[in-house]
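Enquirer: Got a sequence here, can you build the structure:
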Amino acid sequence: MSLLDAIRRYARYNVWATDRLLAALQALPDDKYHGHASLCFRSIHGTLNHLVLADQLWLSRFKGVDQDERILSYWDRPDTVLYAKPDDERIYWEDNIPSRDGVADAIRISTSAILEFVEGLPDDVNLGGPFTYKRRGAMVTKPHMGAVLMHVVNHGTHHRGQITAACTQFGLPPPSLDFIYYLQ
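Expert: Okay, here's the model as predicted:
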């Protein structure tokens, strides 16, 4: 299997796992879904919003379009504000898309858009070469296009793991999201 084939497979897995997680989260009451779950982005809702914003940011970079300043601003903060503290009643990530249904729709769209982008890459794309994009007028180069794509499709895995831990904490059995189950 080529690296591109593996990335495409993981992008399809990302859509599948996200859909399964969103379906499971429907059983979680609003107070738990929006409540402090000791996650980096405070709540399950904040974490899903972070995923949407990160996907949108990377998609704009892949497509070579100007990055939305509003989205960039989410990362332009010191770590003391970027991540939730134990006593935070809210965190700004939660305000990107305030509604549960809205963030679920947005993450379905963003994961599908990433899949569409990856599926649309030519089979002979140079994944070993650098990836360059513009950020606020300056050119930024990452050393390995394949690694950037792997990061983007794997990013959801990291945060889905955090969310499933929160589900367990709240008494909701998490769905089986292991890659091996996707392959069955």
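Enquirer: From now on I want contacts and neighbour counts done on CA atoms only, so please keep to that.
Expert: OK.
Enquirer: tell me what the strand or helix carrying His155 is packed against?
Expert: Assigned by DSSP states H and E, His155 falls within helix 145-169. Where contact means 3 or more C-alpha pairs under 8 Å, 6 or more residues apart in numbering; DSSP states H and E, helix 145-169 is packed against helix 3-25, helix 44-63.
Enquirer: For the comparison step, fold the sequence that follows:
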Amino acid sequence: MISWKNHFLYQVDYQHWVNDKLLESCDKLSDEVRKREEGLPFRSIHGTVNHLLVINLKWLGRLQGEPKDYRHDQQIFEEWRELKLALKQTVRQTQHWLEAQSDAYFDGELHYRTSGGVEQRDWIHDVLTNFVTDCAHCRGQIAGLAVRLGAPSPEMDFIYYRRDMQESLAHAKLATTSRPG
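Expert: Predicted coordinates:
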């Protein structure tokens, strides 16, 4: 049986992998197209990727007990490259922070204040489930629009992530066993 900790470490590693797949697809679009208002809740591809960064920063801050006061639509980076790098770094920070937590942490409660200022208490595993599903929801919006605008369709399914990881591990094992020694 997999622990909550291991489950969410897989999930956050998947966030990193899938964001790379999605952003690589969006790289095929011009900056003008990525920033064009297209009716998404956060207006554009760029705005919705920015929202992914905002929710990553907000939840990491809450988990660490250091809440970040970002609005959901707050534009942090105007430059695509900077936005992508910040998202990648924030997801890795979340992963490293979660790795440092004990197994018991994932069975605990999180006390935090919502964006509307309401005091909240939720199970850590429910908060993390909400976080990863919210990210998946935003990525789905981005991917659908990006493909409609001419970007290649990214393979973002979790099962593809698992297969990629298994293949990487097999290659690493083969490289280790085939070294002269």
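Enquirer: about what we covered before: just put the helices and strands packed on helix 145-169 of the first structure in CSV and tack on mean neighbour count and distance to Gly161 of the first structure.
Expert: Shown next, in CSV, are these (neighbours: other C-alpha atoms under 10 Å; distance: least, C-alpha to C-alpha, whole Å):
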stretch, mean neighbour count, distance to Gly161 of the first structure
helix 3-25, 19, 10
helix 44-63, 22, 11
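Enquirer: so where is stretch 110-123 of the first structure in the second structure?
Expert: Structural correspondence for stretch 110-123 of the first structure: residues 90-103 of the second structure, per TM-score structural alignment.
Enquirer: Can you give me every residue that contacts the nearest residue to Ala37 of the first structure once chain neighbours are set aside?
Expert: Distances taken as C-alpha to C-alpha, 6 or more residues apart in numbering put Ser43 closest to Ala37 of the first structure, at 5.1 Å, once the chain neighbours are dropped. For Ser43 of the first structure, the residues meeting the contact criterion (C-alpha atoms under 8 Å, 6 or more residues apart in numbering) are 33-37, 94.
Enquirer: Need those residues in JSON lines (columns: distance to Leu82 of the first structure, secondary structure and neighbour count).
Expert: Output for the contacts of Ser43 of the first structure, formatted as JSON lines (distance: C-alpha to C-alpha, whole Å; DSSP: H, G, I helix; E, B strand; the rest coil; neighbours: other C-alpha atoms under 10 Å):
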{"residue": "Tyr33", "distance to Leu82 of the first structure": "20", "secondary structure": "helix", "neighbour count": "21"}
{"residue": "His34", "distance to Leu82 of the first structure": "18", "secondary structure": "coil", "neighbour count": "20"}
{"residue": "Gly35", "distance to Leu82 of the first structure": "18", "secondary structure": "coil", "neighbour count": "16"}
{"residue": "His36", "distance to Leu82 of the first structure": "15", "secondary structure": "coil", "neighbour count": "24"}
{"residue": "Ala37", "distance to Leu82 of the first structure": "16", "secondary structure": "coil", "neighbour count": "23"}
{"residue": "Glu94", "distance to Leu82 of the first structure": "12", "secondary structure": "helix", "neighbour count": "21"}
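Enquirer: which SS state does the residue lying farthest from the centre of the first structure fall under?
Expert: Within the first structure, Asp124 marks the point farthest from the mean C-alpha position, 26.5 Å out by C-alpha atoms, centre = their mean. At Asp124 of the first structure the chain is in coil, as set by DSSP: H, G, I helix; E, B strand; the rest coil.
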